[in-house]
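K.L.:
sequence unknown, structure follows:
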């Protein structure tokens, strides 16, 4: 049974040590207590759609032909997000932002609007980063519904994607996500940037793990991450990668609510 790397999202004093311990524990534990995690790869989503047209935006990339990779950021917006958006605009690279509600979208609503306006995909990382597999169904629903409502209020549409905190999910989460119109998106590349401010190390870890159809997980709230992004983009472009949002990675397939996507 697969397990995913843990992460934390709140830049509080002493929180980085907790994140490191949490990551170690997550690597040692199964993803869920009794659920076998079934995931769909981007290539399978594309193949299952048959013939179709790639979505517009950032060059209308067709990942059936191009060597695509998706850059994703969790747990924003933050004080570093404006600089990140500047870099992405300069490099002409789209990203997918899995945003937190409490203390994040609440604090930086203009950055959420800017992400949408500049062609990025705005998605949910829950309201308060609670571990969904540890709370009752009615609280799972609240964690998913509140950011949906806030995103819709800010940009005029509800998200179709969400990333469960720490990648922890199970059948109950799948069911509620489906009812709320959300697909779950995991990842294949992590720099563990919650545990280091070393931008060179973050860059090196991403480049070592990247492959076609990869989904890169980073956090723009940590100070070492955003400075690593230009080097990551430049190096992967040199290797022939094309950056896309998660919906572009799946196209002409579409994310199906209740489905878990992972390369």
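P.N.:
Looks like it arrived, so ask away. Since this is a predicted model, take the numbers as computed values, not measurements.

K.L.:
C-alpha from now on. contacts and neighbour counts both.
P.N.:
Noted.

K.L.:
can you get me a residue count around residue 20?
P.N.:
Neighbour count of residue 20, defined by other C-alpha atoms under 10 Å: 18.

K.L.:
same check on residue 179?
P.N.:
Neighbours of residue 179 (other C-alpha under 10 Å): 12.

K.L.:
and it, what is it in contact with?
P.N.:
257-258 (C-alpha atoms under 8 Å, 6 or more residues apart in numbering).

K.L.:
assign a three-state SS to residue 70, would you?
P.N.:
strand (DSSP: H, G, I helix; E, B strand; the rest coil).

K.L.:
residue 227 contacts residue 198, correct?
P.N.:
No. At 9.4 Å, residue 227 does not count as touching residue 198 under the criterion of C-alpha atoms under 8 Å.

K.L.:
these two: which is more packed in?
P.N.:
Neighbour totals were compared for residue 227 and residue 198, and residue 227 leads with 20 against 14 (other C-alpha under 10 Å).

K.L.:
now the residue sitting furthest away from the middle of the chain. Nearest residue, chain neighbours left out?
P.N.:
Farthest-out residue of the chain from its mean C-alpha position, per C-alpha atoms, centre = their mean: residue 51, at 26.8 Å. Using C-alpha to C-alpha, 6 or more residues apart in numbering and skipping residues adjacent in sequence, the residue nearest residue 51 is residue 252, 7.4 Å away.

K.L.:
tell me the SS of that neighbour?
P.N.:
coil.

K.L.:
quick one: contacts for it?
P.N.:
The contact partners of residue 252, by C-alpha under 8 Å, 6+ apart, come to 46, 49-55.

K.L.:
cool, residue 199 as well?
P.N.:
Residue 199 neighbours (C-alpha under 8 Å, 6+ apart): 224-225, 227-228.

K.L.:
equivalent analysis for residue 143, please.
P.N.:
Counted by C-alpha under 8 Å, 6+ apart, residue 143 has contacts 126-128, 130.

K.L.:
highest neighbour count among those?
P.N.:
residue 126 (28 neighbours).

K.L.:
the structure to be compared is supplied as follows:
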């Protein structure tokens, strides 16, 4: 019984500590974040990068800060989205105040959990030397993939990435998320209405439809997802939709914030980044 009470009290202290940390994190948010009544959190995953310059121009013109999730994906120009060719682009975004997080180094898809302990997973990279090859990884190997992208971002930009990651395709399992969290990485998905549709076939849904859908359905607090170039979409999303979407959401009273200011992640970010000081 004494052991059970001790375990319960320890769990209660952990919950209390996490709650206090979250309150401190929210209190430490910039005044503009506290004043924002209808925040949305625009995020971009990497891709072929062709529209990256345009995205940067729109964000600067609209004075919107976003969170970029980066993997070293194959690009139309250069040596990969985190290669030397694109390094100046990332450095410029850091200077503008955007935030960064990992999308795994080789854009690795979770395929399945495998039975047994320690946890192992079937994974398939969609970039890098093992592109398209299914492999069996431990949780530690997956953490290395997350960390490698984050380390490259910091080396390029001089700015510490957030202790967050996004699994390619959003494909995860509870065991995979637990393994990543044990290594200091919290996963970020997106809201149902926040899927902005740039991955969909332009033959099945037009840019006009995607814009109208987002303006109709996005709600306060939603995390929005787009990409820096999708290979399969013939009618590119960003030139047609990005700026009208930002302007339309602003007209509806929304304001744009980074995930550093998100109430679900602010405490975690403060906790994990505090460990590295």
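P.N.:
Alright, I've got the coordinates. Computed from a predicted model, the values in this text were never measured in an experiment.

K.L.:
can you tell me the SS state at residue 219 of structure 2?
P.N.:
coil.

K.L.:
what's the closest non-adjacent residue to whatever residue of structure 1 lines up with it?
P.N.:
Matched to structure 1 by TM-score structural alignment, residue 219 of structure 2 sits across from residue 211. With C-alpha to C-alpha, 6+ apart as the criterion, residue 211 of structure 1 has its nearest non-adjacent residue at 7.4 Å, and that residue is residue 69.

K.L.:
does the one you found really touch residue 243, like I thought?
P.N.:
Yes. Assessed by C-alpha under 8 Å, residue 69 of structure 1 is found in contact with residue 243 at 5.2 Å.

K.L.:
give me every residue that touches the counterpart of residue 240 of structure 1 in structure 2.
P.N.:
Under the alignment by TM-score structural alignment, residue 240 of structure 1 pairs with residue 253 in structure 2. By C-alpha under 8 Å, 6+ apart, the contact set of residue 253 of structure 2 is residue 38.

K.L.:
ranges for the helices of the stretch 101-250 of structure 1?
P.N.:
109-117, 137-155, 171-179, 199-209, 229-238, 246-250 (DSSP state H, counting those that start in this stretch).

K.L.:
tell me which of those lies nearest to residue 63 of structure 1.
P.N.:
Closest of the helices of the stretch 101-250 of structure 1 to residue 63 of structure 1 is helix 246-250, at 6.0 Å (criterion: C-alpha to C-alpha).

K.L.:
how close does the closest one sit to structure 2?
P.N.:
By mean C-alpha distance after the TM-score superposition for structure 1, the fitted helix 246-250 of structure 1 averages 1.6 Å away from its aligned residues in structure 2.

K.L.:
helices and strands around that helix, which ones?
P.N.:
Here helix 246-250 of structure 1 touches helix 42-48, strand 68-76, going by 3 or more C-alpha pairs under 8 Å, 6 or more residues apart in numbering; DSSP states H and E.

K.L.:
show me which positions of the first one end up buried.
P.N.:
When neighbours are counted by 16 or more other C-alpha atoms under 10 Å, the buried residues of helix 42-48 of structure 1 are found to be 42-43, 45-46.

K.L.:
same thing with stretch 214-231 of structure 1?
P.N.:
214-229, 231.

K.L.:
stretch 210-220 of structure 2 now?
P.N.:
210-211, 214-215, 218-219.

K.L.:
from the buried residues of helix 42-48 of structure 1, which is closest to residue 103 of structure 1?
P.N.:
Nearest to residue 103 of structure 1 among the buried residues of helix 42-48 of structure 1: residue 42, at 31.9 Å, using C-alpha to C-alpha.

K.L.:
spatially nearest residue to the alignment partner in structure 1 of residue 146 of structure 2, not counting backbone neighbours?
P.N.:
Alignment note: residue 146 of structure 2 maps to residue 144 in structure 1; criterion TM-score structural alignment. Nearest non-adjacent residue to residue 144 of structure 1, counting by C-alpha to C-alpha, 6+ apart: residue 126, 5.3 Å away.

K.L.:
out of the helices and strands packed on helix 246-250 of structure 1, the one nearest residue 173 of structure 1 is which?
P.N.:
Judging those by C-alpha to C-alpha, what sits closest to residue 173 of structure 1 is strand 68-76, at 18.7 Å.

K.L.:
that closest one vs helix 229-238, what angle?
P.N.:
Calculated by axes from the mean of the first three to the mean of the last three C-alpha atoms, to 10 degrees, strand 68-76 of structure 1 forms an angle of 160 degrees with helix 229-238.

K.L.:
after strand 68-76 of structure 1, which helix or strand is next?
P.N.:
Where DSSP states H and E defines the elements, the next helix or strand beyond strand 68-76 of structure 1 is helix 81-91.

K.L.:
now the helix or strand just after that next one on structure 2. Mean distance?
P.N.:
Using DSSP H and E, the helix or strand that follows helix 81-91 of structure 1 in sequence is strand 96-99. Once fitted to structure 2, strand 96-99 of structure 1 is off its aligned match by 0.9 Å on average (mean C-alpha distance after the TM-score superposition for structure 1).

K.L.:
what range does strand 96-99 of structure 1 cover in structure 2?
P.N.:
Against structure 2, strand 96-99 of structure 1 falls on residues 67-70 (TM-score structural alignment).

K.L.:
ditto for stretch 25-41 of structure 1
P.N.:
So stretch 25-41 of structure 1 sits over no part of structure 2, by TM-score structural alignment.

K.L.:
from residue 191 of structure 2, how far out is the spatially closest residue to residue 21 of structure 2 that is not a sequence neighbour?
P.N.:
Distances taken as C-alpha to C-alpha, 6+ apart place residue 267 nearest to residue 21 of structure 2, at 5.3 Å, with adjacent residues excluded. In this view, residue 267 of structure 2 and residue 191 of structure 2 are 20 Å apart by C-alpha to C-alpha, to the nearest Å.

K.L.:
who has more neighbours out of those two?
P.N.:
Each of residue 267 of structure 2 and residue 191 has its neighbours counted (other C-alpha under 10 Å); residue 267 has more, 22 against 15.
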